[in-house]
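# just a sequence and a predicted model for now, questions to come.
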Amino acid sequence: MKRYFPILEWAPAYSRATFAADLIAALIVTVMLIPQSLAYALLAGLPAEVGLYASIAPLVLYALFGTSRTLAVGPVAVASLMTAAAAGQIAASGSPDYLAAAVLLAFLSGAFLLAMGLLRLGLVANFLSHPVITGFVTASGLLIAASQLRHILGVKGGGQTLPEIAESLWPNLGSINLSTVLLGLAAMAALVAARRWLKGSLIGLGMSAGTAGTLARLGPMIVVIASILVTVLLNLPASGVAILGEVPRGLPAPALPRLDPDLIARLALPALLISIVGYVETISVAQTLAAKRRQRIDPDQELVALGASNLGAALSGGFPVTGGFARSVVNFDAGAETPAAGAITALFMALATLFLTPALYNLPQAVLAATIIVAVLSLVDLGAFRRIWTYSRADAAAMAATVLVTLGKGVEMGIIAGISLSLALYLLRTSRPHMAVVGQVAGTEHFRNVLRHHVVTVPGILSIRVDESLYFANTRALEDRILAEVADRSALKHVILMCPAVNDIDASALESLEAINHRLKDAGVLFHLTEVKGPVMDRLGRSLFLRDLSGQVFLSQIDALRTLAPEETQAALCCPRADSLKRVS
């Protein structure tokens, strides 16, 4: 039961001291989560209270099923943007059908994640390469920031892509509201100052690091309270400053979303993409924080926990949620010891929904937009392109393509392009595996590339090493390389294929090995294998390949050379060892 309910591992040892630590962390995260949940709901095109709803049940369910002690689940920027993009294809923002689509997205995402968790498909995170993830997150951050400019400027606008946003903003630039601009810029400046310099400044004034850190984390809430007071005192709504307005009090009654088959069909792919992106972000954050405390994360169980959290969000009228990086780091730094901190946060959020919403009536939308912009711009990493380009131009090209597609065509097309590019790059790279003709390093039993090292080779024997598993995409390259090398050696008697890096041989590769064996045999050349791994050897043993093999399978390369060319091999072993490395460009 502990495998499916990790709470059974930590709950029996839960103590008063642990509760105190979780309580403090929950208070700090709640202060951060209230404005974020409101802001991300508006980013998703939903009523503000939906963000509060999505910050209650999911946190409780993650506490039951999650394996991370410090992950903070809830609304996040990227998932909110993807929700807006998907629901916007169904209905107009603010309509009942739009809300129904957002809730159904949470339900479908939860169902997908739960199914993948039960099937133990945690490896799904491996289908997105790091450069593609970086490109997608960077582009999403820029797209989110651009989408909030209309609130900062106090004008109308919209759109799901950068061209659409620019096209909608341009005609309205003449009606910019100066009061809104000043308020939004002031909020951004205060939020940036609190994030970057407040803690250091307080420490410089003699305050302890812990107290200074806590006050710095209260920066967003201080900005929210100050903006409400300024709005009331200066009567800013009379100057055209848009405010949040009435946020309904009370908790939603649990209910199933509208399970319309046609709507499910239209939202299935967006929900799957939200699930994958949300899981990748969640598992990355969870593993990073767990490593700092030498704790363990179960990727498959995290799928179950995140699936349950999204189902909880759907049943309580919320939208898709995932593990948030900023909130999780704050939760970690605040000293959270167990997932109970999330459950306590949910309790505080429920109390806020019941009693604090009237106080949010005069909260300017420009301040919520500033909160989003400051949060998402920290995700933008434009310098990553230069670093990746220096190391791998193919990966840098994939990152650039992901950024451009996301900005130009939207988040759904961006993530589809990212996944496609990741798989295409893998197929391209592995379809052209590195293969090297090798020789013996004098005085040793080691074999190295003849182009990189001074080695001893034996006339009549070709030793070639393949540095990749063999499968349908690269078998032609292996055949072509071996046959080309054989064609250049008229006195050849033996071909040895070294397989230390071959972890798998699929059916297509097996047929290629059989074809190589027959062609070499017809040419009077024996075909041998060396250093074949046990699992690969087991599979070969179930075929006819070993029976028809013209040569032998040797445990090691040195064993093969001792058998096929004992005198030359012994002479190479007796030679004094010198610097074997060739100076190649």
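Sure, I can see it.
# use CA for all of it now, contacts and neighbours both
OK.
# enumerate every residue touching residue 117.
Residue 117 makes contact with 300, 301, 302, 303, 304, according to C-alpha atoms under 8 Å, 6 or more residues apart in numbering.
# now residue 436
Counted by C-alpha under 8 Å, 6+ apart, residue 436 has contacts 449, 450, 464, 465, 466.
# if we use 7 Å, what do you get?
By C-alpha atoms under 7 Å, 6 or more residues apart in numbering, the contact set of residue 436 is 449, 464, 465, 466.
# check the secondary structure at it for me.
Under DSSP: H, G, I helix; E, B strand; the rest coil, residue 436 falls in the strand class.
# so how many other residues sit close to residue 244?
Applying other C-alpha atoms under 10 Å, we find 19 residues neighbouring residue 244.
# element containing residue 400, please.
helix 393-409 (DSSP states H and E).
# all helices in the stretch 201-350 of the chain, in order from the N-terminus.
For the stretch 201-350 of the chain, the helices defined by DSSP state H, counting those that start in this stretch cover 209-217, 219-233, 261-292, 299-315, 325-333, 340-355.
# how long is stretch 251-265 end to end?
Start-to-end span of stretch 251-265 (C-alpha to C-alpha, to the nearest Å) is 30 Å.
# structure two is appended below for comparative analysis:
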Amino acid sequence: MRERRLQFDRLWAGLKPGGYPPDALVADLLAALVVTTLLIPQALAYALLAGMPPETGLYASMLPLVAYAIFGRSRTLAVGPFAVVSIMTAAAAAQVAAHTDIDSTSAAITLALLSGVMLMTMGTLRLGFLINFLSRPVIYGFIAASGVLIAASQFGRLLGVPASGQTLWAIVEALWQHRAAFEPLTVLLAGACLAWLIATRWYLAALLSALGIGETTAGLLGRTGPILLVLASTAASAAFDFDGHGIATVGKVTAGLPALALPLPPIASLQYLWLPALLISIVTFAESVSMAQTLAGPRNEQVAPNRELAGLGAANMVSALSGAFPVSASLSRSVVNDEAGARTRAAGALTAVGVAASALFLMPLLAYLPLVTLSCIIIVAVQSLIGTGSFIRAWRYSRQDGFAQLATFAVTLILGVSGGLMIGVALSLVIYIYRTSKPHYAIVGLMPNSEHFRNVRRHGVQTAEHVTILRIDESLYFGNARFFEQVVDEIRRQQPGLTDLVLMCPAVNFIDYSALESLELISDKLERHGVRLHLAEVKGPVMDRLQHTAFLKRLNGNVFLSTYDAWRTLVQDTPSSR
């Protein structure tokens, strides 16, 4: 509690004029202005992507930012609506609406509350270490497929037809069924919007730099394309009555700040929402911590996963109180926040103030905003999620990781976001178990004029006919215990003159009960064939556990501190060597 109080005091000190250095205040204000400009159109677009009223996108961009500033750790992580989480929300809410009489808006709010509680609970239980068990290739494959689904889901609005679905095939099928109803004016406007967004995204910054504007300033101004498009298309819609000409617009938008209320989750919805909430929590945690670590690296800052869990959990619970949907960190806005020079987490709170001002004074104008504009913003925004670079790098480095990434990508497109993520995580666990079930091992020998031992297949080393030193490069557990037994049996069969087998264990961090029984079985087999079993370089924690077992008492060999000690003891008096 005291730590939270200190965090709040530091945040408040950052918000008070004169509370911290003027240059930090100016930097945070500038970053907040830039991020607010980028956030408003994205918030509206991602609200529609989540199947929510557009104003809820702004609600999800106010108090959640303040909550993260108090409870989170990263100074530049920009929390708020996120495309992948929005499409996961839409899928889960649609499932609830299809099986119960609960509307999708209530389901999305409940989803935010459940995700927040789960994230906060994980942070309280200090489960941040779980981030280490999430396979990056699987996450990358899931994110890329989600980007494809998000972009595909917007083509209905770009063509002026109702076309939706949770899988790529469902979306394509819906578009094909409505192929005769495409709206020419909507298609024309979509083409113009996409051309503008692509041109400003890729060329505006270079053009401004060529005109003499500083590189940093030009880069930030180059990201203003979406807000300029929103202003221009809204003005054109109001002037030329787009809605009357068949171009769908946002329509009436509720102005003002969110009315805070404690959402009471309908019991009937929980059986459909607990799993999507868990999956959203996983994606939110994995992506947010990865972004925070990437941004903190150049500044040599530390990222505390448990603090991030608490900050993200608080942000989602507050989003539910605001009547909005689940939130996460956004890569594009986080990068902009960092490039704009944000110095403290107060920049996020100041961004929330800017969004609140927009919600109070700009909402009536958004009624004229064409929906196709928001769809184009979504499509261009998610294109960074669909890069092929990570697929190529993963495949070149490891066929197994590359396969896991491609499989997750394909399954997500076929089954949708929830099914794709679950199968991807399961696949990564299967691959891990497969890898560790056949650990790397090597028969080693002594390097000449040294006390070091290396693989006999890679180096010219000294060995002995009657002694084999087997180096184990993995911890021993139930998944590889039988494989280890087979390796030892094969060595004994191939070396009939073997009298001593030394297990070199510098990489063995633990031995579970199944592996212990395998060691006992190996020792008994070797003893029946006149072979002694020895251990070398056993780590202290592993040795502590072995000392309380019958294995060491029955062991017919020795436990050596180093492999060289074993070599001297077993080989120094033997004249024959090979």
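Everything's here; your move. The shown structure was predicted, so the numbers you read here are calculated from the model rather than taken from an experiment.
# buried residues, stretch 377-393 of structure 1. List them.
379, 380, 384, 385, 388 (16 or more other C-alpha atoms under 10 Å).
# OK, contacts around the counterpart of residue 153 of structure 2 in structure 1?
Applying TM-score structural alignment, one finds that residue 153 of structure 2 aligns to residue 147 in structure 1. Contacts for residue 147 of structure 1 (C-alpha under 7 Å, 6+ apart) come out as 158, 165.
# leaving out chain neighbours, which residue sits closest to the residue nearest the centre of structure 1?
Most central in structure 1 under C-alpha atoms, centre = their mean is residue 280, positioned 3.2 Å from the mean C-alpha point. Spatially, and ignoring its direct neighbours in sequence, residue 280 of structure 1 is nearest to residue 125 (5.4 Å; C-alpha to C-alpha, 6 or more residues apart in numbering).
# what number of residues lie near the equivalent of the one you found over in structure 2?
Matched across to structure 2, residue 125 of structure 1 falls on residue 131, judged by TM-score structural alignment. Applying other C-alpha under 10 Å, we find 16 other residues in the vicinity of residue 131 of structure 2.
# now do the one 3 residues further on
Residue 134 of structure 2 sits with 16 neighbouring residues when counted by other C-alpha under 10 Å.
# still on that earlier bit, does the residue nearest to the centre of structure 1 touch residue 126 like I think?
No. If you go by C-alpha atoms under 7 Å, residue 280 of structure 1 and residue 126 don't touch, sitting 8.6 Å apart.
# just say which of the helices of the stretch 201-350 of structure 1 is most tucked in.
helix 299-315 (a mean of 29; mean count of other C-alpha atoms under 10 Å).
# for the contacts of residue 436 of structure 1, which one is nearest residue 180 of structure 1?
residue 466 (63.9 Å; C-alpha to C-alpha).
# map that closest one across to structure 2 for me.
In structure 2, residue 466 of structure 1 lands on residue 472 (TM-score structural alignment).
# and its match, what does it touch?
So residue 472 of structure 2 contacts 440, 441, 442, 504, 505, 507 (C-alpha under 7 Å, 6+ apart).
# okay, stretch 30-45 of structure 2 sits on what stretch of structure 1?
Using TM-score structural alignment, stretch 30-45 of structure 2 pairs with 24-39 in structure 1.
# check stretch 355-363 of structure 2 too.
Going by TM-score structural alignment, stretch 355-363 of structure 2 sits over residues 349-357 in structure 1.
# same check on stretch 433-444 of structure 2?
Aligned using TM-score structural alignment, stretch 433-444 of structure 2 spans residues 427-438 in structure 1.
# buried ones in that stretch, by neighbour count?
Going by neighbour count (16+ other C-alpha under 10 Å), the buried part of stretch 427-438 of structure 1 is 430, 431, 433, 435, 436, 437, 438.
# what's the closest non-adjacent residue to the last one?
Right, residue 438 of structure 1. Going by C-alpha to C-alpha, 6+ apart, residue 438 of structure 1 has residue 449 as its nearest residue, at 4.4 Å.
# that neighbour: how many residues sit nearby?
20.
# surely it touches residue 435?
No. Between residue 449 of structure 1 and residue 435 there is no contact under C-alpha under 7 Å: 9.1 Å.
# need the residues touching each of the two.
By C-alpha under 7 Å, 6+ apart, no residue touches both residue 449 of structure 1 and residue 435.
# how much space separates residue 214 of structure 2 from residue 334 of structure 2?
21 Å.
# one step back: the match of stretch 30-45 of structure 2 vs structure 2, mean deviation?
Compared with structure 2 after fitting, stretch 24-39 of structure 1 has a mean deviation of 0.6 Å; criterion: mean C-alpha distance after the TM-score superposition for structure 1.
# try stretch 300-311 of structure 1
Mean for stretch 300-311 of structure 1 is 0.6 Å (mean C-alpha distance after the TM-score superposition for structure 1).
# any idea how far the nearest residue to residue 466 of structure 2 once chain neighbours are set aside is from residue 138 of structure 2?
Once flanking residues are discounted, residue 466 of structure 2 sits nearest to residue 498: 4.4 Å by C-alpha to C-alpha, 6+ apart. Separation of residue 498 of structure 2 from residue 138 of structure 2 (C-alpha to C-alpha): 45 Å.
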